[in-house]
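In: Sequence and predicted structure are below.
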Amino acid sequence: MVLAINPQNPQPRLIKQVVDILKQGGVIAYPTDTTYGIGCDIFNKKGVKNIYQIKKRDPRKPFSFICADLSDVANYAQVSNFAFKIMKRHLPGPYTFVLEATRIVPDSVVTRQKTVGIRIPENAIALSIVRELGHPLVTTSANISGEDVYHDPLDIEDALGHMLDAVIDGGILRGDPSTVISLIDDRIDVLREGVGDISWIHQL
């Protein structure tokens, strides 16, 4: 099922429809500010398990997730003053920040080191979904692990639609993945260079 949602002004009725799917354990494809993602409610074990199966992903590799805003992040990660200043300056944006997890985070999205990857994308559709849902949304690229990422929601529907409960059409996205930065122990460590600019790191 493809749902066309306005990328600038997401229709509340359609956002609610998507959230109803998520609350029932559904898995969706949705736009971010980089690429399309596949996601579910992080607290729904069935949904998380399904995403691992859809992507054929190693279960030892946890997913990142999307929070609604910085105040929401503090519920799921240990945010020092240093980390808060960095994240406030660069979020919403195309970054995934790695922080120590709080106890509320399900094991399925926590690494062995008890860390989590958190995003606040600059995308009205994704953020509207998370706000309406009331807690984070799993985020992982819309593809089979190791294969090319799909940029067109209609291609996602053709390739993966039979395994998804909804594909949200927010337009064609040709971005690369987010830049992943660890802020553990108040140290900046770039784990993956992506869309997010990192030149600011050398100016600190």
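Out: Noted; the coordinates are in hand.

In: CA atoms for contacts and neighbours, from now on please.
Out: Noted.

In: Could you check how far stretch 141-151 is from the centre of its chain?
Out: 14 Å (C-alpha atoms, centre = their mean, to the nearest Å).

In: Tell me the buried residues in it?
Out: Buried positions in stretch 141-151, judged by neighbour count with 16 or more other C-alpha atoms under 10 Å: Ser141, Ala142, Asn143, Ile144, Val149, Tyr150, His151.

In: Settle this for me: the second one is touching Pro153, isn't it.
Out: No. Counting by C-alpha atoms under 8 Å, no contact exists between Ala142 and Pro153, whose distance comes to 9.4 Å.

In: Now do the shared contacts for the two.
Out: Listed as contacting both Ala142 and Pro153 by C-alpha atoms under 8 Å, 6 or more residues apart in numbering are Tyr36.

In: residues contacting Glu193?
Out: By C-alpha under 8 Å, 6+ apart, the neighbours of Glu193 are Ser178, Thr179, Val180.

In: for comparison:
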Amino acid sequence: MEKHKEHISKATEILSNGGLLLYPTDTVWGIGCDATNETAVQKVYALKNRDDSKALVCLVAHQAMLERYVKQVPDVAYDIMDFATKPTTIVFDEPIGIAKNLIAEDNTLAIRVASDVFCQRMIQKFGKPIVSTSANISGEPTPTNYESISPKILKGVDYVVNLPLENKNAPPSSIIKLSNDGQVKVIRE
């Protein structure tokens, strides 16, 4: 836990200054930044060589934080989060207070409540959502361990949270789209 504190302190400092992190998420190694900072988000797109029309995922620390960044959280979202057996990302309509270049053209945003302790504590201390995208160049395979992360990614971030993934070999999260009109669509199981 002492190691967590050091990393959380440094990571939140980097996030506050618009920098990029490489960190272990509840699924894979991720690249992150302040999800409310348009310039920081643009750095993530540039590092990944990714078209900014391809939306990125945000992580929040808990459901109360989620409610601050989505105009209306459908009731079914709480059931999905409470009963999911693996990390689940939900695409919500009408995000608020988020960097414009994170929001998809249809005014939606993919958000996941972090399920691992380190991410929850880091995001809680930072006080805002953070970007979570796999630590790879767009089109390349998602690295399954730290050793397979591209040198370009390692050099392109401002800080590496050198902690092990809690769930080694965890699959990417499920993705479910919830529309305010009640429609539910499974995008990735």
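Out: Received, thanks. The structure presented is a predicted model; accordingly, all values stated were derived computationally and were not measured.

In: Just say helix, strand or coil for Asp48 of the first structure.
Out: Quick fix: residue 48 of the first structure is Val, not Asp. Using DSSP: H, G, I helix; E, B strand; the rest coil, the three-state assignment for Val48 of the first structure comes out as helix.

In: Please tell me how far the residue nearest to the spatial centre of the first structure sits from Asp185 of the first structure.
Out: Nearest residue to the geometric centre of the first structure (C-alpha atoms, centre = their mean): Thr139, 2.9 Å. Distance check for Thr139 of the first structure against Asp185 of the first structure: by C-alpha to C-alpha, to the nearest Å, it reads 24 Å.

In: For the first structure, which segments count as strands?
Out: For the first structure, the strands defined by DSSP state E occupy 2-4, 28-31, 36-39, 64-66, 95-100, 115-119, 137-141, 166-169, 179-182, 189-192.

In: tell me the average deviation of the longest one from the second structure after fitting.
Out: Following the fit onto the second structure, the mean deviation recorded for strand 95-100 of the first structure is 0.7 Å by mean C-alpha distance after the TM-score superposition for the first structure.

In: and that strand, what does it pack onto?
Out: strand 115-119, strand 179-182 (3 or more C-alpha pairs under 8 Å, 6 or more residues apart in numbering; DSSP states H and E).

In: switch the cut-off to 10 Å
Out: Where contact means 3 or more C-alpha pairs under 10 Å, 6 or more residues apart in numbering; DSSP states H and E, strand 95-100 of the first structure is packed against strand 64-66, helix 81-90, strand 115-119, strand 179-182, strand 189-192.

In: List the buried residues of the longest helix along the second structure.
Out: As assigned by DSSP state H, the longest helix anywhere in the second structure is helix 2-16. Using 16+ other C-alpha under 10 Å as the burial criterion, the residues of helix 2-16 of the second structure that qualify are His4, His7, Ile8, Lys10, Ala11, Thr12, Ile14, Leu15.

In: Of the contacts of Glu193 of the first structure, which is the most crowded?
Out: Ser178 (24 neighbours; other C-alpha atoms under 10 Å).

In: That one -> the second structure?
Out: Under the alignment (TM-score structural alignment), Ser178 of the first structure pairs with Ser173 of the second structure.

In: pretty sure that match contacts Val113?
Out: No. Taking C-alpha atoms under 10 Å as the definition, Ser173 of the second structure is not a contact partner of Val113, at 11.0 Å.

In: Spit out the residues that contact those two alike.
Out: Asp26, Pro87, Thr88, Thr89, Ile90 (C-alpha atoms under 10 Å, 6 or more residues apart in numbering).

In: As TSV, those residues with neighbour count and distance to Met122 of the second structure would be great.
Out: Below are these laid out as TSV (neighbours: other C-alpha atoms under 10 Å; distance: C-alpha to C-alpha, whole Å):
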residue	neighbour count	distance to Met122 of the second structure
Asp26	27	13
Pro87	20	17
Thr88	24	19
Thr89	25	18
Ile90	27	21
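
In: where's Thr179 of the first structure relative to Ile168 of the first structure, distance?
Out: 23 Å.

In: Show the contacting residues for the match of Ser178 of the first structure.
Out: Per C-alpha under 10 Å, 6+ apart, neighbours of Ser173 of the second structure: Asp26, Thr27, Val28, Lys86, Pro87, Thr88, Thr89, Ile90, Arg112, Arg188, Glu189.

In: between the residues you listed, which is nearest Thr39 of the second structure?
Out: Among the contacts of Ser173 of the second structure, Arg112 lies closest to Thr39 of the second structure (C-alpha to C-alpha), at 21.9 Å.

In: Just tell me which of the strands of the first structure ends up closest to Ile54 of the first structure.
Out: strand 36-39 (9.3 Å).

In: Which elements pack onto the closest one?
Out: Against strand 36-39 of the first structure (3+ C-alpha pairs under 10 Å, 6+ apart) you get strand 28-31, helix 45-55, strand 64-66, strand 137-141, helix 153-160, strand 166-169.
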